[in-house]
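Undergrad: Provided below are the primary sequence and the corresponding predicted coordinates.
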Amino acid sequence: MSDDGIAIKLNAEKEILNSQMLKFFIFIKVIGNNISFPMCSVELRRHWSKFENFHMMSLGMNWILCSFKSEEAMDEVLNDGPWYVGGYIVGIDKWSSSFNPNSFKCITAPMWIPLPCFPLYCWDEENIARISSRIGVPMFIDGNSLRWGKWEFARVCIRLNLENSLPNGVWIDGIARRFFHLVEYEKIDLLCFHCGKVGPDKKVCTEVKKVDKAEKMSNKQDLVINIPENKNSDQE
């Protein structure tokens, strides 16, 4: 912004034209550290080999922009998954003018969540879907979860909004009792255990800043300043 605070007015017609050109574009973010663009390009092209004529380009800050020739191909990529690169989950969303490379706003990812030691009287498709809907949008359940002899844990794929804090469990009210059940998240490398969100650096996490500020205030209160006493010189 200039010193006088005057904003530049953009050409609205050009903005609309550019937006129309971007209507089959998606943003991609691999939720992992040090994943190079060439590696992302190779693995995603392998995953999406049935779609022809799509193009990927690096936007910096580990963001990738991918264009498709048809809305059908784009929607299938958005609604399918989970997608992985190097074992890390891929966050993905349709292009929007509100895109901010410093934020995960509107970025979602299909993700598997295991529910270990799941109570057997909750073990059916409807109740598993109800429980997982507290965390995200249920997509489908691992077929092994509903088979006899495969009941070590339930496993369901849900679509998560990566901007939201991810709970470490959910409260369940069943016929026997009300209890808290832990939830696990598969292949998330950048989950902040302070704020529960994906991606934030510890240096910029708001919850870490609150704790650091509280500790500094506490240290200031505990600090004792020792002022040496004035000693009168001996008089003869």
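TA: Looks like it arrived, so ask away.

Undergrad: going by C-alpha atoms from here, please, whenever you check contacts or count neighbours.
TA: Will do.

Undergrad: what segments of the protein are strands?
TA: With DSSP state E as the definition, the chain shows strands at residue ranges 25-30, 55-60, 63-67, 84-85, 88-94, 108-116, 137-141, 153-161, 169-173, 178-182.

Undergrad: longest helix anywhere in this protein?
TA: Criterion DSSP state H: the longest helix present in the chain is helix 206-222.

Undergrad: mind checking how far the spatially most central residue of the chain is from Lys105?
TA: Note on the chain: the residue nearest the mean C-alpha position is Leu162, at 2.7 Å, using Cα atoms, centre = their mean. Note on Leu162: its distance to Lys105, by Cα to Cα, to the nearest Å, is 7 Å.

Undergrad: quick one: Arg130 from Cys66, how far?
TA: Counting by Cα to Cα, the gap between Arg130 and Cys66 amounts to 34 Å.

Undergrad: okay, those two: which has more neighbours?
TA: Applying other Cα atoms under 10 Å to Arg130 and Cys66 shows that Cys66 carries more neighbours, namely 19 against 13.

Undergrad: give me the nearest residue to the more buried one, chain neighbours excluded.
TA: Among residues not flanking Cys66 along the chain, Met56 sits closest, at 4.3 Å (Cα to Cα, 6 or more residues apart in numbering).

Undergrad: what number of residues lie near that neighbour?
TA: Using other Cα under 10 Å, Met56 has 19 other residues around it.

Undergrad: use this one as the comparison:
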Amino acid sequence: MEISSENISEPVMPTATPQSPSNQELPERSSKKTKRRRSELGTTSPIGSVSQVQDTPAENELLSPASAQWKTPDATPNQAWGRKDFNSTAYRDVDSDEESMDEEALDPCNPVIPITEEEKERIRRPWRKSLICKVLGRKVSYFYLLQRLQRMWKPESVFELIALDQDYFIAKFESLRDYEFAKYEGPWVILDHYLVVQEWEPNFDPSCNKTKKLLVWVRFPTLPVEYFEGKFVRKISRRVGRPVRVDFTTSLISKGMFARVCVEIDISKPLLSKFTLEEKVWPIEYEGIHLICFSCGLYGHR
């Protein structure tokens, strides 16, 4: 009985049985295999992932865009920086325009007056049927020139004569026929001097204008009458300038003292004083042009 009481009073401690190394590694291997399987199931099975999301609504609310903890920014960093660059570029453009306007207005003594295309059309329209005139090489009074032009042109309607600087005038017509007659039926001679007639042009400045083209009568004195034939006279005239028309008496050969042709010449270039035909030199004369230096061929001095 004593032996049994001792066995009951003293607790029996379990003794650890020694395990072989293979038995110790067995639980570790089994646990690793189970973890690997779960991970493989989570990655390879999308159906399982969907079921997990459906089984956990709290996590779904936490990650959903509608939840309060998930907030979408108004603009991504790239969009925000791009918007900032665009605005800064626009501001730079506005600033550059304002700076250019400020630069133009830097000189208060010389302001720049802007003009639109509509304004140009409005203020230039009344001057379309106008001619710029000047008596070449001679100064004439306003009233004398007006009387002479009325006698030469014989206009159907009234035209205005406006005096400009540097002895220039503007003839402003109401009738298109009068305008074309004065423009194309020249050359016109006043006091044995040519009247230069040219189209009106915008921004005409008399102090800077230089007459280049001029319609003149050219004579070929002592030319034999057999050469008065129209085509051949024009052939000679092309050496002088651009032939416009042959004089009526020359075409009829009613007068054999000289052949006469209206030619457009460039008085800024040397003018011819002679030509050679059949091994003989023949002279050239210009009606109404008095200031020609035939040593250099230029108009303006002797």
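TA: Yep, it's here. What you are looking at is a predicted structure, and each value in this text was computed from that prediction instead of being measured.

Undergrad: circling back: which position in the second structure aligns with the residue nearest to Cys66 of the first structure?
TA: In the second structure, the residue paired with Met56 of the first structure is Leu161, using TM-score structural alignment.

Undergrad: so that match touches Phe169, yeah?
TA: Yes - if you go by Cα atoms under 8 Å, Leu161 of the second structure and Phe169 touch, sitting 6.6 Å apart.

Undergrad: residue contacts, the residue in the second structure that Met139 of the first structure lines up against?
TA: Taking TM-score structural alignment as the alignment basis, one finds that Met139 of the first structure is matched in the second structure by Val244. Going by Cα atoms under 8 Å, 6 or more residues apart in numbering, Val244 of the second structure touches Val261, Cys262, Val263, Glu264.

Undergrad: same thing but at 6 Å, please
TA: The contact partners of Val244 of the second structure, by Cα atoms under 6 Å, 6 or more residues apart in numbering, come to Cys262, Val263.

Undergrad: can you check Leu195 of the second structure too?
TA: For Leu195 of the second structure, the contacting residues are Lys134, Val135, Leu136, Trp188, Val189, taking Cα under 6 Å, 6+ apart as the criterion.

Undergrad: neighbour count for those - can I get that in a markdown table?
TA: Written out in a markdown table, the entries for the contacts of Leu195 of the second structure read as follows (neighbours: other Cα atoms under 10 Å):
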| residue | neighbour count |
| --- | --- |
| Lys134 | 22 |
| Val135 | 21 |
| Leu136 | 22 |
| Trp188 | 21 |
| Val189 | 17 |
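
Undergrad: from the residues you listed, which is closest to Glu119 of the second structure?
TA: Glu119 of the second structure has its nearest neighbour among the contacts of Leu195 of the second structure in Lys134, at 28.8 Å by Cα to Cα.

Undergrad: the first structure: which residue goes with that closest one?
TA: In the first structure, the position corresponding to Lys134 of the second structure is occupied by Lys29, as judged by TM-score structural alignment.

Undergrad: count the neighbours of the aligned residue in the first structure for Tyr179 of the second structure for me.
TA: Residue mapping for Tyr179 of the second structure onto the first structure gives Met74, with TM-score structural alignment as the criterion. As a burial measure, the neighbour count of Met74 of the first structure was computed by other Cα under 10 Å and equals 21.

Undergrad: ok, and the closest non-adjacent residue to Met74 of the first structure?
TA: Setting aside the residues directly before and after it, Met74 of the first structure is nearest to Phe68 in space (Cα to Cα, 6+ apart), at 6.0 Å.

Undergrad: surely that neighbour meets Met56?
TA: No - checked against Cα atoms under 6 Å, the pair Phe68 of the first structure and Met56 is beyond contact range at 9.2 Å.
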